[in-house]
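Colleague: coords please:
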Amino acid sequence: MTEKNVILIGMPGAGKSTVGVVLAKKLGYSFTDSDLVIQEQTGRLLYQLIEAYGEEGFLEIENKINATLVLSGHVIATGGSVVYGEEAMEHLSEIGCVVYLKLSYKELTERLGDLHKRGVVLKEGYTLEDLYRERVPLYEKWADITITCDGRNIRDIVEEISEKYLKESWQQ
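Modeller: I've put the predicted structure just below:
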């Protein structure tokens, strides 16, 4: 039997990578950051890809790479824009349990630093609030489990994810 994966989705700054590492340790899984996979496969940082190929070009690269991940028994932290890629999200849904780390807009603005350096895909003329309102319905659409993260520590978030994941027996 192949172990399923836990796929973390959510806005930049929601804690996908941080929570992912701790969750992987707790479950005895490996950890993969799909943004790092993109950087490794392209040889460029995310913001360099956005500068070179534009928003649409970056999203195509992200979609293709995420749609071809072949992993088992991993916690996968995805980039915040992964939900724009239909192929990627269908694939990720097939190979694991998709967990949305939900963060309020207020808490998100307190956590985020330089969006450009983070490699955040932001359409011209868009504000962070526009991006938030556009993405939240997509995160909700793809989520098998939603975890509210506002004002919570990593340990509590990891505990809730692992309880819900194991309870739903996604690992089979």
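Colleague: C-alpha from now on. contacts and neighbour counts both.
Modeller: OK.
Colleague: Can you name the residues in contact with the lengthiest helix in the chain?
Modeller: When the chain is parsed with DSSP state H, its longest helix is helix 46-67. Applying Cα atoms under 8 Å, 6 or more residues apart in numbering, the external contacts of helix 46-67 come out as 34-35, 37-39, 81-82, 84-92, 116-123.
Colleague: and this one, so I can compare the two:
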Amino acid sequence: MKNIVLIGMPGCGKSTVGVILAKIMGFHFIDADLLIQEREGKLLTEILEDDGPEAFNQIENEVNLQIGGSNTVVATGGSVVYGKEAMEHYRETAIVVYLQLPFDEIECRLGDITERGISMKEGQTLRTIYEERIPLYEQYGHLKIDTLGLDIKDAAQKIKETVKLSMPSS
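Modeller: As a prediction, this is how the structure comes out:
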């Protein structure tokens, strides 16, 4: 089966739900943010601080372009949608699932965004990032899953069922 790639805002549960989804589907799990940190030898916050958001987005694009295989759940960083090449790669080789949450819930979950390692230009706020990225998540997602009010296990189960329904019968 194709990979399942999770996209969405920071705090929407991509990594947390992704681990459970991989377990209930018998898939491997990859956290793209961890691959970025491993490649660069520093934390996301350090990359953003040292190199800036544009360089970070280029690194993120390169790392995500290299993720292939099958039967893997990939949790991406929230800014992956700025990498057109990576997103086109995922649209061709995987089922891209947009985990949707309203702004208020994202804001509540994230708290202090400066500690999170979020790719943002000077002067941007969480609200402006949210408004900028939502159209990109909707553009690149094959499927959109509203996870508001769902716990981790229920969100993973909903994704699994939705993905299975979207797959052509063999």
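Colleague: re earlier: show the buried residues in the contacts of helix 46-67 of structure 1.
Modeller: Neighbour counting by 16 or more other Cα atoms under 10 Å classes 34-35, 37-38, 81-82, 84-85, 87-89, 91-92, 119-122 among the contacts of helix 46-67 of structure 1 as buried.
Colleague: what does the longest strand belonging to structure 2 correspond to over in structure 1?
Modeller: The strand spanning the most residues in structure 2, taking DSSP state E as the definition, is strand 94-100. Aligning strand 94-100 of structure 2 against structure 1 (TM-score structural alignment) gives residues 96-102.
Colleague: Mean per-residue distance, the matching stretch versus structure 2.
Modeller: Superposing on structure 2 and averaging over aligned pairs (mean Cα distance after the TM-score superposition for structure 1), stretch 96-102 of structure 1 comes out at 0.4 Å.
Colleague: Show me which positions of that stretch end up buried.
Modeller: Gly96, Cys97, Val98, Val99, Tyr100, Leu101, Lys102.
Colleague: Tell me how many other residues surround the residue nearest to the first one when sequence neighbours are not counted.
Modeller: When you say that, I think you mean Gly96 of structure 1. Nearest-residue entry for Gly96 of structure 1: Asn5, 4.3 Å, with adjacent residues in sequence omitted and distances by Cα to Cα, 6 or more residues apart in numbering. Residues lying near Asn5 of structure 1 (other Cα atoms under 10 Å) number 26.
Colleague: in which helix or strand would I find the closest residue to Val98 of structure 1 other than its chain neighbours?
Modeller: Counting by Cα to Cα, 6+ apart, Ile7 is the residue found nearest to Val98 of structure 1 once chain neighbours are left out, at 4.7 Å. Under the criterion of DSSP states H and E, Ile7 of structure 1 resides in strand 5-9.
Colleague: Using the aligned residues only, give the average distance of that strand to structure 2.
Modeller: Following the fit onto structure 2, the mean deviation recorded for strand 5-9 of structure 1 is 0.3 Å by mean Cα distance after the TM-score superposition for structure 1.
Colleague: residues in structure 2 aligned with that strand?
Modeller: Taking TM-score structural alignment, strand 5-9 of structure 1 hits residues 3-7 over in structure 2.
Colleague: so where do the strands sit in structure 1?
Modeller: Under DSSP E, structure 1 gives strands at 5-9, 30-33, 74-77, 96-102, 145-148.
Colleague: possible to save these as CSV with distance to Tyr53 of structure 1?
Modeller: Formatted as CSV, the strands of structure 1 follow (distance: least, Cα to Cα, whole Å):
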stretch, distance to Tyr53 of structure 1
strand 5-9, 23
strand 30-33, 21
strand 74-77, 23
strand 96-102, 28
strand 145-148, 32
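Colleague: one step back: which part of structure 2 lines up with the longest helix of structure 1?
Modeller: Structural correspondence for helix 46-67 of structure 1: residues 44-65 of structure 2, per TM-score structural alignment.
Colleague: Now do that stretch: distance to the chain's middle.
Modeller: The chain centroid and the centroid of stretch 44-65 of structure 2 are separated by 15 Å under Cα atoms, centre = their mean, to the nearest Å.
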